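*Asks:* Predicted model and sequence below, questions to follow.
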Amino acid sequence: MKDKTKYALVTGGSRGIGRAICIQLAKDTDYSILINYNSNEAAANETLDAVKKIGGLGEIIKFDVANPEAVKQQLDAWLNTHENALIEVLINNAGITKDGLFLWMQPNDWDSVIKTSLNGFFNVTNHLIKEMLLNKYGRIINMVSVSGLKGAPGQTNYAAAKGAIIAATKSLAQEIAKKNVTVNAVAPGFIKTDMTNHLDEKELKKLIPVSRFGDAEEVAHLVSFLASKKASYITGEIININGGIYS
């Protein structure tokens, strides 16, 4: 019987931390990288090019994690054309922000953040988890945030979504640990990406004990470790990577 081709799926893998994770996994592992994107196909292809440039294998796949029908349809279609494929690692990275004071927050600003971050975690994980359990091996890594641990003014919606994923991570880990499937969360602080470009780094770094923003590559190294067999005794953990701002 031919060995299955093993994949790592990174949602929101076209830019920022997601892109760094795709590249690091390609460097550190033998996984083919399945790069999910929602709208920016050009950016997804740039990530794919970067993966291939270092000798890795990969593909792009388009779906909105917030849309359960699209998740099911696109993943099923992909699996139908990749009969020998096995998605062994899932990085739930896709997320959006719609920051603003709760007093003025519009329903759509709440709903869209919850649907992408929290419902997105459910939609993709729920669809792929059965195969991991049958295979008796898997790695699920949820990208959360320091905001989900300590809260942040102007981010009630984002903190709510990430805080819920933190609780879900702890619960799901206990359900499936016996099947050799681990579930962990990574909680970055201020990381240099498109999402933080608008922030005043000069002022904010005064609050950070290491006196700087983090790099996406630093987060990616941690994720890559958690995705490896070396991390087999770590599950249900929320690991901070924030320069000491909240530990």
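*Replies:* It's in. Numbers count the residues shown, from 1 in each chain.
*Asks:* hey, let's count contacts and neighbours off CA atoms from now on
*Replies:* Will do.
*Asks:* Ignoring the adjacent residues along the chain, who's closest to Glu201?
*Replies:* Phe213 (7.3 Å; CA to CA, 6 or more residues apart in numbering).
*Asks:* The one you found contacts Lys206, correct?
*Replies:* No: taking contacts as CA atoms under 8 Å, Phe213 lies outside contact range of Lys206: 10.2 Å.
*Asks:* here's the one I want to compare it with:
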Amino acid sequence: MTFPIALITGASKGIGAATALALAESGYDIWLNYRGDHAAAEQVKAAILEKGRKCTLLPFDVADKDAVRAALEPLLKDAVPYVLVNNAGYTKDGLMMWMDDEDWTGVLDVHLSGFFYVTKCVLTYMLRKREGRIINMVSTSGETGVAGQVNYSAAKSGLIGATKSLAREVAKRNILVNAVSPGFIETDMTDGLPKEKILPMIPVGRMGTVEEVAGVVRFLCSPDAGYITGQVLSVNGGVHM
């Protein structure tokens, strides 16, 4: 018996790891991309194997188009993911007046070029099969703008636009494209933030969990979401409505 495949980028920790585990529980074999944290990736793989699903580790930088092709094209000749979750990303915060060129281009390269290289590589095969789900991880920062995150907000806002445009392009081929937009989620990226200032901004009064974000991704991969495309589903506790 063969099982559907989900390719998740940036999945060695945080939201990506939680998504990999959630989809494994839903019956997906996982292609797990990460850049450099081999130990963390092995831990996620072990947890997926415990759930009875397969896990293929794919260490490459999503912003390196040659590395993307070298890792994915040999696999795609034999199997095509039904789900692609573009989750890889990072922040390099600072006011624009002090932002280095590398801080700008680096963040945009991972979020936007990474989305383009990985999605284009997989999309050709999805189109041939006439089925698939593509889910892009964006952010409240891309919906509202955040001081000190001009680069990150620009990248996530751009990814929202790309989500909507691609959804229009491929809907007739039974490929649905959506975005999930987390707010303040308990991850390594939010560890250093002043919670005493943040929590009063959130109507539900707490930060979210990676499992709550992963649950929305899992829904978008399910048959129940078969009439949803080009949408941004926010998981932010009401901080932006």
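*Replies:* That came in fine, so what should we check first? Nothing here was measured: the structure is a model prediction, and the numbers come from that model.
*Asks:* show me the contacts for the most centrally placed residue in the second structure.
*Replies:* The centre of the second structure sits closest to Asn87, judged by CA atoms, centre = their mean, with a distance of 2.0 Å. Listed by CA atoms under 8 Å, 6 or more residues apart in numbering, the contact partners of Asn87 of the second structure are Ile8, Thr9, Gly10, Ala11, Ile15, Gly16, Asn136, Met137.
*Asks:* Same list (those) but as CSV, adding neighbour count, secondary structure and distance to Lys120 of the second structure.
*Replies:* Formatted as CSV, those follow (neighbours: other CA atoms under 10 Å; DSSP: H, G, I helix; E, B strand; the rest coil; distance: CA to CA, whole Å):
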residue, neighbour count, secondary structure, distance to Lys120 of the second structure
Ile8, 26, strand, 15
Thr9, 28, coil, 14
Gly10, 27, coil, 17
Ala11, 29, coil, 19
Ile15, 24, helix, 23
Gly16, 27, helix, 20
Asn136, 25, strand, 13
Met137, 27, strand, 17
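*Asks:* following the biggest strand by length in the second structure, which helix or strand comes up?
*Replies:* Taking DSSP state E as the criterion, the second structure has its longest strand at strand 175-182. Next along the chain after strand 175-182 of the second structure, taking DSSP states H and E as the criterion, comes helix 195-198.
*Asks:* Next, the angle strand 175-182 makes with the next helix or strand after that following helix.
*Replies:* Counting by DSSP H and E, the next helix or strand C-terminal to helix 195-198 of the second structure is helix 210-220. Relative orientation of helix 210-220 of the second structure versus strand 175-182 (axes from the mean of the first three to the mean of the last three CA atoms, to 10 degrees): 160 degrees.
*Asks:* In the first structure, which residue range corresponds to helix 210-220 of the second structure?
*Replies:* Aligned using TM-score structural alignment, helix 210-220 of the second structure spans residues 216-226 in the first structure.
*Asks:* the helices in the first structure, which residues?
*Replies:* Applying DSSP state H to the first structure gives helices spanning 16-28, 41-53, 68-80, 107-113, 120-135, 146-150, 156-176, 201-204, 216-226.
*Asks:* Tell me which of these is the most buried.
*Replies:* Of all those, helix 16-28 has the most neighbours on average by mean count of other CA atoms under 10 Å, namely a mean of 24.
*Asks:* which residues are in contact with that one?
*Replies:* So helix 16-28 of the first structure is contacted by 10-13, 31-33, 35, 47, 50-51, 54-57, 93-94, 193-195, 216-217, 219-221, 223-224 (CA under 8 Å, 6+ apart).
*Asks:* go with 6 Å
*Replies:* Gly12, Gly13, Thr47, Val51, Gly56, Thr193, Ala216, Glu217, Ala220, Ser224 (CA atoms under 6 Å, 6 or more residues apart in numbering).
*Asks:* now the angle from it to helix 41-53?
*Replies:* 20 degrees.
*Asks:* how far does helix 16-28 of the first structure sit from the chain's center?
*Replies:* Distance, stretch centre to chain centre, for helix 16-28 of the first structure: 11 Å (CA atoms, centre = their mean, to the nearest Å).
*Asks:* Stretch 95-106 of the first structure too?
*Replies:* Counting by CA atoms, centre = their mean, stretch 95-106 of the first structure is centred 21 Å from the centre of its parent chain.
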